[in-house]
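In: Fold the following and give me the result.
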Amino acid sequence: MIVAERRKFIKDLLLKNKSVKVSDLVELLHVSEETIRRDLVRLEKAGIAEKNYGGAILIEDAANVPVVPPVDERKRQYSLEKELIGRAAASLVKEGQIIILDAGSTTWFVGKHLPANASLTVITNAINVAEECSKDETASIYLLGGELRRNSMSLVGPQAETELKKYSADFVFLGTSGISLRQGFTSSDLFEAEIKRGMVSAGQKIVVVADHSKLEKAGLTTFCNFEETDIFITSDLTDKKILKEIEDRGVQVIVAPLSEETII
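Out: Below you'll find the predicted structure:
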């Protein structure tokens, strides 16, 4: 069992039983106590667990993380807002550049608006993003391998993580499940969070895109903190005070203008 699978197993057990014991996990997973304790430290940093003597307990807020709907359904939520955010993000890209796009509804809109006939190299773990970008016949598309997550139409796992180490991109565009001033940019899926971290390591400029509904929400685990992020792109429906706080942490904020009445 790979690291991400093991931690997801522990997380699921915590959500079910509210607590876990190191001794039980050692027996169930056939790994050392030291390995389990490292996993619990990681889950504690992610805001899921609180370590105690001999194990860990579930943090109350972690049980209330919302279920993420399928990506096609998410594309229809705040679709105009995401379209304008995607267009603003895509405008950063210049001819001949290498970009990485992760799986998500807003990143799909980035792919939709990439400059045409620009001989781009696009690397993604999302089947629907690869399909959209392939409409430009001058683009070279690289689809990362791995296990298919049907909810997001993304490929995750150690194969994708290993492949990412081969690349160096001009831009990495990432979606996010939530944005917390304490935790940074977060994901509700441990597997996808690992891929996002790999993408962060492969990029020269890290760009996070998100509609206004993602602010002041926190997913299960942080994949990118503010210090690692170069640009955050959202709309003018987002709370300006929060955007100022994000700017104060060294992130360039780009706001796509639109009126609330036009949001679909």
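
In: use CA for all of it now, contacts and neighbours both
Out: OK.

In: residues in contact with stretch 27-42?
Out: 6-7, 22-23, 25-26, 49, 51, 55-56 (Cα atoms under 8 Å, 6 or more residues apart in numbering).

In: Among those, which are located in strands?
Out: Among these, the members found in strands (DSSP state E) are 49, 51, 55-56.

In: Who wins on neighbours among these?
Out: Ala49 (27 neighbours; other Cα atoms under 10 Å).

In: Not counting its neighbours along the chain, what's nearest it?
Out: Excluding its sequence neighbours, the residue lying closest to Ala49 (Cα to Cα, 6 or more residues apart in numbering) is Leu58, at 4.7 Å.

In: what's the burial count for that neighbour?
Out: Neighbours around Leu58, by other Cα under 10 Å: 23.

In: before we move on, back to that, of the ones in strands among the contacts of stretch 27-42, which is the nearest to Val67?
Out: Of all those, Ala49 has the smallest distance to Val67: 18.6 Å, by Cα to Cα.

In: How far away from the center of its chain is stretch 108-128?
Out: 17 Å (Cα atoms, centre = their mean, to the nearest Å).

In: May I have the distance across it, first residue to last?
Out: 7 Å (Cα to Cα, to the nearest Å).

In: And the contacts of it?
Out: 82-83, 85-87, 89-91, 93-104, 129-130, 132-133, 136-145, 152-156, 160.

In: quick one: which of these sit in helices?
Out: Within the contacts of stretch 108-128, residues falling in helices by DSSP state H are 82-83, 85-87, 89-90, 129-130, 132-133, 160.

In: By neighbour count, sort out the buried ones in those residues.
Out: Neighbour counting by 16 or more other Cα atoms under 10 Å classes 82-83, 85-87, 89-90, 129-130, 132-133, 160 among the ones in helices among the contacts of stretch 108-128 as buried.

In: gap between the spatially most central residue of the chain and Lys135?
Out: By Cα atoms, centre = their mean, the chain has its centre lying nearest to Thr176, at 4.5 Å. Distance, Thr176 to Lys135, using Cα to Cα: 25 Å.

In: which residues does the residue nearest to the centre of the chain contact?
Out: Residues in contact with Thr176, defined by Cα under 8 Å, 6+ apart, are 185-187, 208-210, 214.

In: Just the buried residues out of the contacts of stretch 108-128, in ChimeraX syntax.
Out: Burial among the contacts of stretch 108-128 is assessed by 16+ other Cα under 10 Å; the matching ChimeraX selection reads:
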select :82,83,85,86,87,89,90,93,98,99,100,101,102,103,104,129,130,132,133,136,139,141,143,144,145,152,153,154,155,156,160
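
In: before we go on, could you also do this sequence so I can check it against the first one:
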Amino acid sequence: MSEAHRHHAIANLLEERPFVSVKELQLMLRVSAATVRRDIDKLDDAGVARKVHGGLAALEGGRQRKAVSLPFVENRDIAVEAKRAIAVEASKLVRDGSLIIVHGGSTCFEFGTRIANRNLRVFTNSMPLAAYLSEQGTCQLTVGGGDLHREPGILYDPARGGYEFYAAQFYVGALGVSQDGLLENHPLLVRFINDMCGLANEIIVLVDSRKFSERPSSVALPLSRVTRLITDDGLSDRDAAMLEEEGVAFSIAPTARGAA
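Out: Here you go, the predicted model:
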């Protein structure tokens, strides 16, 4: 495949997806990682797409795209600086001695690493986070039971009855955010989020600013249920205005990119 044909194929893919990784492009185009990285640099220089850590992102301001949920091992390497900044900001809301629920996903994972050694009881169904906390943390850890769903990487039994605890806070991520609420593609996650929201006094949403341009198929939680949303300084004025109009309290986590 010629360079021009590769670039055309990549541009078409980004019409449907907000991000494509180097590994995915290698498999799709059947070329080396070095070739993919050269293509990414050229598309970024040409203003066709935006080079980001781990791959290539569609330009902001384009038409709304259907969100695609990436595997955790790929997603954790995307927008890392923003996710870590959000985790730092979110950790300031945690009260020592409390019980908190932490959802799955890469942003919540970054948050979990920040509070791993706090005086807390942490309940999570996230397999990656539970593994990290068991090896690296000192907090009390309770892992939810049920079947292992490798993607999205949680333990969950939808048929289970109510849990016998009540948490101070539920820290939750989402695949997308709109004026309708938190958005997900996976029906299991919609069910899980609703279950956990009924067990917490405060619902804290952790989403990087890319999530405001993604449109998954299902509303997992209306914005009226959100206590506070934390995002990064890439949040657009339009999306900030939407949150204000919906009455959502939100915090902006500063990044080095935003300070530049």
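
In: how about CSV for the contacts of stretch 27-42 of structure 1, with distance to Ile36 of structure 1 added?
Out: Output for these, formatted as CSV (distance: Cα to Cα, whole Å):
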residue, distance to Ile36 of structure 1
Arg6, 9
Arg7, 9
Val22, 6
Ser23, 9
Leu25, 7
Val26, 7
Ala49, 13
Lys51, 11
Gly55, 9
Ala56, 11
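
In: contacting residues around Leu188 of structure 2?
Out: Counting by Cα under 8 Å, 6+ apart, Leu188 of structure 2 touches Pro158.

In: which residue lines up with it in structure 1?
Out: Aligning on TM-score structural alignment places Leu188 of structure 2 opposite Phe191 in structure 1.

In: before we move on, the earlier item: please identify which two of the ones in strands among the contacts of stretch 27-42 of structure 1 are farthest apart in space.
Out: Ala49 and Gly55 (9.6 Å).

In: just to revisit the earlier point, could you tell me whether the match of Leu188 of structure 2 really is in a helix?
Out: Yes - assessed by DSSP: H, G, I helix; E, B strand; the rest coil, Phe191 of structure 1 belongs to a helix.

In: Okay, it and Arg7 of structure 1: tell me how far apart.
Out: Distance from Phe191 of structure 1 to Arg7 of structure 1, counting by Cα to Cα: 9 Å.

In: Also Ser188 of structure 1?
Out: The value you get for Ser188 of structure 1 to Arg7 of structure 1, if Cα to Cα is used, is 13 Å.

In: Could you give the number of residues near the residue in structure 1 that Ser217 of structure 2 lines up against?
Out: Counting by TM-score structural alignment, Ser217 of structure 2 lines up with Leu220 in structure 1. By the measure other Cα under 10 Å, the count of residues near Leu220 of structure 1 is 26.

In: Verify the stated contact: Leu220 of structure 1 with Val65.
Out: Yes - using Cα atoms under 8 Å, Leu220 of structure 1 is in contact with Val65, at 7.1 Å.

In: Mutual contacts of those two, please.
Out: Counting by Cα under 8 Å, 6+ apart, the common neighbours of Leu220 of structure 1 and Val65 are Ser188.

In: In structure 2, what residue corresponds to Thr238 of structure 1?
Out: Under the alignment (TM-score structural alignment), Thr238 of structure 1 maps onto Leu235 of structure 2.

In: Surely Leu148 of structure 2 is within a strand?
Out: Yes - Leu148 of structure 2: assigned to a strand according to three-state DSSP.

In: mind checking how far it is from Leu175 of structure 2?
Out: For Leu148 of structure 2 relative to Leu175 of structure 2 (Cα to Cα), the value is 20 Å.

In: Between these two, which has more neighbouring residues?
Out: Leu175 (24 against 15).

In: just to revisit the earlier point, same list (the ones in strands among the contacts of stretch 27-42 of structure 1) but as a markdown table, adding distance to Val172 of structure 1.
Out: Compiled in a markdown table, these are given as follows (distance: Cα to Cα, whole Å):
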| residue | distance to Val172 of structure 1 |
| --- | --- |
| Ala49 | 30 |
| Lys51 | 34 |
| Gly55 | 37 |
| Ala56 | 35 |
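
In: where do the helices sit along the stretch 151-264 of structure 1?
Out: For the stretch 151-264 of structure 1, the helices identified by DSSP state H, counting those that start in this stretch occupy 158-164, 190-201, 240-248, in order along the chain.

In: all strands for the stretch 101-250 of structure 2, in order.
Out: For the stretch 101-250 of structure 2, the strands defined by DSSP state E, counting those that start in this stretch cover 121-124, 140-143, 147-149, 154-156, 167-172, 176-178, 181-184, 200-206, 218-221, 228-232, 250-253.

In: and of those, who's closest to Phe19 of structure 2?
Out: With Cα to Cα as the measure, strand 176-178 is the member of the strands of the stretch 101-250 of structure 2 nearest Phe19 of structure 2 (13.4 Å).

In: and the closest one, how far from the chain's centre?
Out: 11 Å.

In: Onto which residues of structure 1 does that strand map?
Out: Taking TM-score structural alignment, strand 176-178 of structure 2 hits residues 178-180 over in structure 1.

In: okay, how far is it across stretch 57-75 of structure 2, tip to tip?
Out: 13 Å.

In: With stretch 86-94 of structure 1 instead?
Out: Start-to-end span of stretch 86-94 of structure 1 (Cα to Cα) is 15 Å.

In: circling back to that earlier point, which of the helices of the stretch 151-264 of structure 1 sits most buried?
Out: helix 190-201 (a mean of 22; mean count of other Cα atoms under 10 Å).
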